[in-house]
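[1] need the 3D shape of this:
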Amino acid sequence: MILVGKISNVIKMLILLQSRGKMKIQELADEIEVSQKQIRNYRQDLEQEGIYIESEPGPYGGYKLLSNNNLLGLNLSIDEISVLDIVLRHLEYNKYIYIQEFKYIVDKIRATTNMKKSLDNSMDYFVKEAKESLSMQENKQKIKDINVAVITRKKLKIKYYSLTSGLKDRVIHPYGLYQYKGDMYLAAYCENRKKVIDFKVCRIKEYEICDVKFKIQSNFSWKSYMNNCIGIYKDNQEIELKLRIKYPISYIVAEKIWVDNQEIIETEDKSIIFKAKMRGLTEIKSWILSMGTNVEVLEPQSLRDEIKQEIEKIQKIY
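    So this is what the prediction gives:
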């Protein structure tokens, strides 16, 4: 069995071989930052799991994945495959970049487990949210290349279009990709801004993988990076937020965990008092304004004033 401590490196090895076709042992060792001996051990571990890597000798040889690898001895239940169908529908609706590949995988799992596509007819699942206007297929190679840079810890040179500063050259250290509200984002350390920020992938107009390694900041963690944010906007300063929210919106808000530290106090008239420490002023304001007259900002006073000013600006337009 593959030990938990090896899993990350083994996955990196599989992705590298899949994306590049064939690689020397030393190339794999350099990319993953392990020894050649460890690469050979990973190969043995994978073979024990039924995933075979061929070794071709000679100056043009190297490791490559066999095309007949079988990863389907999974013993999945009907309920588990139903979950895959729900995920498939969600990805189809959002035009996920690898939807065809994922659909092929699901079909192979169905075939291996003797499940027919008629299962779809019994599903009743639909996603309704805004989708990215650009074709995800156009970004497919871009996302694939960026993911390799993330795995191999290589810097990226990019031309990025920012809404505030326009098109600019940047050198970044890609930490990881994630999806938010139908769009793909890259969290990366920006050498210009000297901090980790989010880049919307569709706004990366040009990119180049540098042959220069980087190290993730020792104090960086995904949990702290996303901590107390209701979206992707992040401010260093936390807001001690206190809202009074009327029914029925109060019921809808209480159904979700917006941030881990939130506190909800129910009142006799079905309203709630919502308390939380939150970051991301832009998104907090947008969230509050979306509730219209059903919400009142009790604290802080500065946010209450900003919401009032925003409402006055809207009134001038109409």
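
[2] C-alpha from now on. contacts and neighbour counts both.
    Will do.

[3] tell me where the stretch 51-200 of the chain has strands.
    Secondary structure of the stretch 51-200 of the chain by DSSP state E, counting those that start in this stretch: the strands cover 53-56, 62-65, 154-162, 166-180, 183-190, 195-200.

[4] for the third one, name the packing helices and strands.
    Spelled out, it's strand 154-162. Judged by 3 or more Cα pairs under 8 Å, 6 or more residues apart in numbering; DSSP states H and E, the packing partners of strand 154-162 are strand 166-180, strand 204-213.

[5] do the same with the last one
    Helices and strands in packing contact with strand 195-200 are listed as strand 183-190; criterion 3+ Cα pairs under 8 Å, 6+ apart.

[6] helices or strands next to the strand it packs on in the packing?
    Strand 183-190 is packed against strand 166-180, strand 195-200, with contacts defined by 3+ Cα pairs under 8 Å, 6+ apart.

[7] next one: the shortest one to chain centre, how far?
    This points to strand 195-200. Distance, stretch centre to chain centre, for strand 195-200: 13 Å (Cα atoms, centre = their mean, to the nearest Å).

[8] buried stuff in the host helix or strand of Asp45?
    According to DSSP states H and E, Asp45 maps onto helix 36-48. Residues of helix 36-48 classed as buried: Gln36, Gln38, Ile39, Tyr42, Arg43, Gln44, Asp45, Leu46 (neighbour count, 16 or more other Cα atoms under 10 Å).

[9] please give me the structure for this one as well, since I'd like to look at both together:
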Amino acid sequence: MERIDNKDRLLMLRDIFEAETDEENELSIDDIIEKFKAIYGSEIKLNKNSLKDDIDHLIENNFDVTINQVKEGLPKYYSHQYRLFELYELRMLIDAVVSARFITKEETKQLIRKIKKLTSKPQAKMLQNEILIDSSVKSESHLVRVAINDLHHAIAERRIVTFQYGRYDLDKEFVLSHGGDDYRVKPLALTWTNDFYYLIAYFFKAEEIRHYRIDRLRNVQLTEETFPYDPFDVTKYVQSTFHMFAGSEEWIKVKFQNHLINVMIDKFGKDVSIQKVDNDHFVLTTKARLSSGLVSWLLNWGGQAEVLSPASLVDTIKEEIKRMQEIYKI
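    Take a look at the predicted model:
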């Protein structure tokens, strides 16, 4: 009969515990022997005492093995219950991957398979994702993962980056902006906002901070040129933008109906300036980037929001409302 090398047997025993057992799935020594035979063939020779010694060795080396015995004389059952991730955490990871538009459909499937390997096979079956992978809203660019990796390196090493940037036209063809000219930037941070990854960077030509959808980058190149460290508050920048539209930053005041208080706290955080006006309204004061994204966001609330300042933003809102009235013949 064929025997297994002691080291191979120990490693395989650990693999069996990780793949086949959890809080609800235990194995007896006889069950473990059957698992070995399913892998190595029915002619394999295993000694129960050797397997028990292996289990003790795993425990002594801080590998979690839970031993369950109902009463003396009855068989013992063994399981590996400790996992780096709880089941609900793995569900959240899978849902995030499925929902992320910048990840292609094939990459989504690959990542889900890998995440499922972080738990036992029985629990992995419970991780069937209920969110449909909609290929119509998934990125078609397989360059995203490469760009993300390169840009992380560029930020860590403070290296200037060049790339081309583009958008889809009415024929759904991807067209490079500015005739395909390179953008030369100082990369500051990567952020995942509104289902997409963005590069926040200082654009040398315009002498200002801008952000770029990573799935729209092409030919990303790390140069040998470096730049000095400069602190940058990513959270503050993202909070001041609306739908990731760039613009000049100014203080704004907006009067909202009281029932929108939680929406504003979700957007700006609990530290945002809120002042009660009357029993029905409050005024929010914050810094924001004046842009078409901000205008669209404000108009989204209709009569539930009134811009108080700055005057330029009030005028822009009025002009947009007039354009809408003309379109709908009001």
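
[10] can you give me the TM-score here?
    For these two chains in superposition, a TM-score of 0.60 is obtained (TM-score structural alignment, normalised by the length of the first structure); 238 aligned residues with a Cα RMSD of 3.8 Å.

[11] possible to save the strands of the stretch 51-200 of the first structure as JSON lines with distance to Asn228 of the first structure and mean neighbour count?
    As requested, these are exported to JSON lines (distance: least, Cα to Cα, whole Å; neighbours: other Cα atoms under 10 Å):
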{"stretch": "strand 53-56", "distance to Asn228 of the first structure": "44", "mean neighbour count": "16"}
{"stretch": "strand 62-65", "distance to Asn228 of the first structure": "42", "mean neighbour count": "18"}
{"stretch": "strand 154-162", "distance to Asn228 of the first structure": "25", "mean neighbour count": "19"}
{"stretch": "strand 166-180", "distance to Asn228 of the first structure": "16", "mean neighbour count": "17"}
{"stretch": "strand 183-190", "distance to Asn228 of the first structure": "17", "mean neighbour count": "20"}
{"stretch": "strand 195-200", "distance to Asn228 of the first structure": "16", "mean neighbour count": "18"}
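
[12] can you tell which of these is closest to Glu206 of the first structure?
    Between Glu206 of the first structure and these, the tightest spacing by Cα to Cα is seen for strand 154-162, at 5.1 Å.

[13] returning to that earlier point: equivalent range in the second structure for the helix holding Asp45 of the first structure?
    Aligned by TM-score structural alignment, helix 36-48 of the first structure falls on no residue of the second structure.

[14] what do you get for stretch 194-207 of the first structure?
    Against the second structure, stretch 194-207 of the first structure falls on residues 207-220 (TM-score structural alignment).

[15] just the endpoints, please. Distance across the matching stretch?
    The straight-line separation of the ends of stretch 207-220 of the second structure (Cα to Cα, to the nearest Å) is 20 Å.

[16] pretty sure Asp237 of the second structure sits in a helix.
    Just so we're on the same page, residue 237 of the second structure is Tyr rather than Asp. Yes. Checked against DSSP: H, G, I helix; E, B strand; the rest coil, Tyr237 of the second structure lies within a helix.

[17] number of nearby residues for it?
    By the measure other Cα atoms under 10 Å, the count of residues near Tyr237 of the second structure is 17.

[18] what does Ile273 of the first structure give?
    Counted with other Cα under 10 Å, residues neighbouring Ile273 of the first structure total 19.

[19] counterpart of Arg145 of the second structure over in the first structure?
    That one, Arg145 of the second structure, aligns with Lys140 by TM-score structural alignment.

[20] please name the nearest non-neighbouring residue to its match.
    Ile97 (5.7 Å; Cα to Cα, 6 or more residues apart in numbering).

[21] next: Leu298 of the second structure.
    Spatial nearest neighbour of Leu298 of the second structure, chain neighbours left out: Ala305 (7.0 Å); criterion: Cα to Cα, 6+ apart.

[22] who's in contact with whatever residue of the first structure lines up with that neighbour?
    Matched across to the first structure, Ala305 of the second structure falls on Val295, judged by TM-score structural alignment. Shown in contact with Val295 of the first structure (Cα atoms under 8 Å, 6 or more residues apart in numbering): Leu243, Arg244, Ile245, Lys246, Ile288.
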